[in-house]
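Peer 1: No sequence on hand, only this structure:
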């Protein structure tokens, strides 16, 4: 995800040797104190202003074989109507602590967006104003695309959450030529009456900018957008995801946004503004920084990322 342009569309915890960190984060101490405790414990680097990447090179990086490849589009730049909302659903496990719960995972962007620029550039209503349907996302310097990263993490999360008994729906599974548009992504979670939704992303910021951050919906009441009912539960969801992400991955909160807390509130994202169910975005790291990129391109680390996000959702849903 990049910070310029349209909607860029942000089990029980295991024992950890970083016990003081776990306690500090779990307490969810607001403000700079939380950021300082977590950041000093895990470590981080300084950063500078961020840069935006819009057109990464074709990826030659390895992609998890468990992720479905998207169907090929016909005319790469041909205008295509927005698809009817649809999801890829996994049957819930027979039993588990999340039996009866519905989780929607939103893998940001789509590997096919690059070939369908006219379709993703058309404007859609995000409640407060209009923005492009979707964007291409960013990529590492070696060409590993954000859209492939998000699909891989989402696929791993689906397996983890199914084992907890949840019904898991994906907004896309590499099964469509582009998108879905940001308004449809929100609609999928709403129509599923999801108990929690998380949108998976990776940032495209400047070298030296490192770490993750979770994006929370701000209070919006304008046009067709009304987030007032989901602001509080979404914040709780985001805090729990941030806490478990630190503990499981060992990654520090962002050193360039969020004041060290790993939490950012925004009111300009259609995927959040149009949601009527608890929802957050997570930017798992900065693809344009070589140190973060080394993590994001590691299958072992992506498994940790999926586990960390999933554990936060489980914690939220179990109360």
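Peer 2: Great, that's in hand. From a predicted model like this one, the values you see are computed outputs, not experimental measurements. Numbers count the residues shown, from 1 in each chain.

Peer 1: can we go C-alpha only for contacts and neighbour counts from here?
Peer 2: Will do.

Peer 1: Tell me which residues are up against the helix or strand where residue 280 lies.
Peer 2: Using DSSP states H and E, residue 280 maps to strand 279-286. Strand 279-286 is contacted from outside by 1, 10, 196-206, 209-217, 230, 234, 237-238, 254, 272, 292-293, 296, 305, using CA atoms under 8 Å, 6 or more residues apart in numbering.

Peer 1: Alongside the first one, take a look at this:
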């Protein structure tokens, strides 16, 4: 959930619904799967085992863009050749499992282009205490394996390798510095019981101070539409019944991770952690595997054009 602070404990109060509840149309999946949107075609991406330690972003001072996977003997093992060879994907796992231990640091205000917001927040959790930040890291790792198997260079904004953050503006800078072909920020929502489904957040047109999204609005919509279609197909989840009017797509101008990006970028809220039915999916390892496949398939379709 982007930037609504809820401590990841079973006793955390349920956050208020961010937007008015809207009824979901049953035609949403059909809309996402129209051939013109190219959201439901393509070849399924298959995971392959990884060798050695994962590549990570540097704890501070900008991104550490890994171009290969270390082999067991310490030498660099080149990524396999594949349809995504030469393309760079940045995966941004939302929040950080340790943010709740650094509330003062993450409360620091940063520029988001349209104003100022907290550096980061704790994210949400299921009622049983499964933290959003743990969910996002799990899905990010699965995505990395899938995309690297297709030949892509994959950079994570962080990999549980720093005490808090990164701040939202730094997350945007990591994608920009990597000259990423696509950036996806992985989240889960924290809404009211009965609010179910996924939605993809797209950047609004913003020209305000340091923010200018005019060049990324169109490609980000293309990326988000393809991810939404493939996510629905892979997971069987329906688009959100409370955000996006049943399309699975939402546009926002209040997220620094989008406003400050100079490359195509979207957020995906994979489900509502505060709804018991969605929580059962989000806590299932097999469902998280399918979620990673769906997001990765959407990215691959976008990159292949």
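Peer 2: Cool, got the structure. Keep in mind that this is a model prediction, so the values were computed, not measured.

Peer 1: Any idea what the TM-score is?
Peer 2: For this chain pair, the superposition-based TM-score is 0.80 by TM-score structural alignment, normalised by the length of structure 2; 259 aligned residues with a CA RMSD of 2.4 Å.

Peer 1: Comparing the strand holding residue 280 of structure 1 with structure 2, how large is the average distance?
Peer 2: By mean CA distance after the TM-score superposition for structure 1, the fitted strand 279-286 of structure 1 averages 0.1 Å away from its aligned residues in structure 2.

Peer 1: which residues in structure 2 does that strand match up with?
Peer 2: Mapping strand 279-286 of structure 1 onto structure 2 (TM-score structural alignment) gives residues 265-272.

Peer 1: for the stretch 101-250 of structure 1, what spans make up the helices?
Peer 2: 117-121, 146-163, 182-191, 231-249 (DSSP state H, counting those that start in this stretch).

Peer 1: Tell me which stretches of structure 2 form strands.
Peer 2: Ranges of strands within structure 2 are 68-70, 76-78, 88-93, 109-111, 116-118, 153-156, 182-189, 199-203, 207-208, 211-212, 249-252, 265-272, based on DSSP state E.

Peer 1: In terms of secondary structure, what does the third one contact?
Peer 2: With contacts taken as 3 or more CA pairs under 8 Å, 6 or more residues apart in numbering; DSSP states H and E, strand 88-93 of structure 2 sits against helix 132-149, strand 153-156, strand 182-189.

Peer 1: what range in structure 1 does it sit on?
Peer 2: Going by TM-score structural alignment, strand 88-93 of structure 2 sits over residues 102-107 in structure 1.

Peer 1: so how much does the matching stretch differ from structure 2 once superposed?
Peer 2: Mean deviation for stretch 102-107 of structure 1: 0.1 Å (mean CA distance after the TM-score superposition for structure 1).

Peer 1: Stretch 232-249 of structure 1 now?
Peer 2: Mean for stretch 232-249 of structure 1 is 0.2 Å (mean CA distance after the TM-score superposition for structure 1).

Peer 1: now that stretch: which residue numbers in structure 2?
Peer 2: Counting by TM-score structural alignment, stretch 232-249 of structure 1 corresponds to residues 218-235.

Peer 1: ok, and what's touching that stretch?
Peer 2: 29, 32-33, 37-41, 182, 199-203, 237-239, 248-249, 264-266, 287, 290-291, 293-299, 301-302.

Peer 1: Mind checking which of those residues are buried?
Peer 2: For the contacts of stretch 218-235 of structure 2, a burial check counting by 16 or more other CA atoms under 10 Å picks out 29, 32-33, 38-41, 182, 199-203, 237-239, 248-249, 264-266, 287, 290-291, 293-299, 301-302.

Peer 1: wait, what's in contact with residue 66 of structure 1?
Peer 2: Residue 66 of structure 1 neighbours (CA under 8 Å, 6+ apart): 152, 155.

Peer 1: Quickly note the distance from it to residue 92 of structure 1.
Peer 2: Going from residue 66 of structure 1 to residue 92 of structure 1 by CA to CA, to the nearest Å gives 19 Å.

Peer 1: Name all residues that make contact with the spatially most central residue of structure 1.
Peer 2: For structure 1, residue 200 is the residue whose C-alpha lies nearest the centre (CA atoms, centre = their mean; 1.8 Å). By CA under 8 Å, 6+ apart, the contact set of residue 200 of structure 1 is 10, 105-108, 150, 153-154, 281-284.

Peer 1: just residue 2 of structure 2 next, same as before
Peer 2: Contacts of residue 2 of structure 2 by CA under 8 Å, 6+ apart are 94-95, 123, 187, 189, 255.

Peer 1: Closest to residue 166 of structure 2 out of those residues?
Peer 2: Residue 166 of structure 2 lies nearest to residue 95 out of the contacts of residue 2 of structure 2, by CA to CA, at 7.9 Å.

Peer 1: ok, the closest residue to that closest one other than its chain neighbours - how many residues close by?
Peer 2: Using CA to CA, 6 or more residues apart in numbering and skipping the chain neighbours, the partner closest in space to residue 95 of structure 2 is residue 133 (5.3 Å). The number of residues packed near residue 133 of structure 2 is 25, by other CA atoms under 10 Å.
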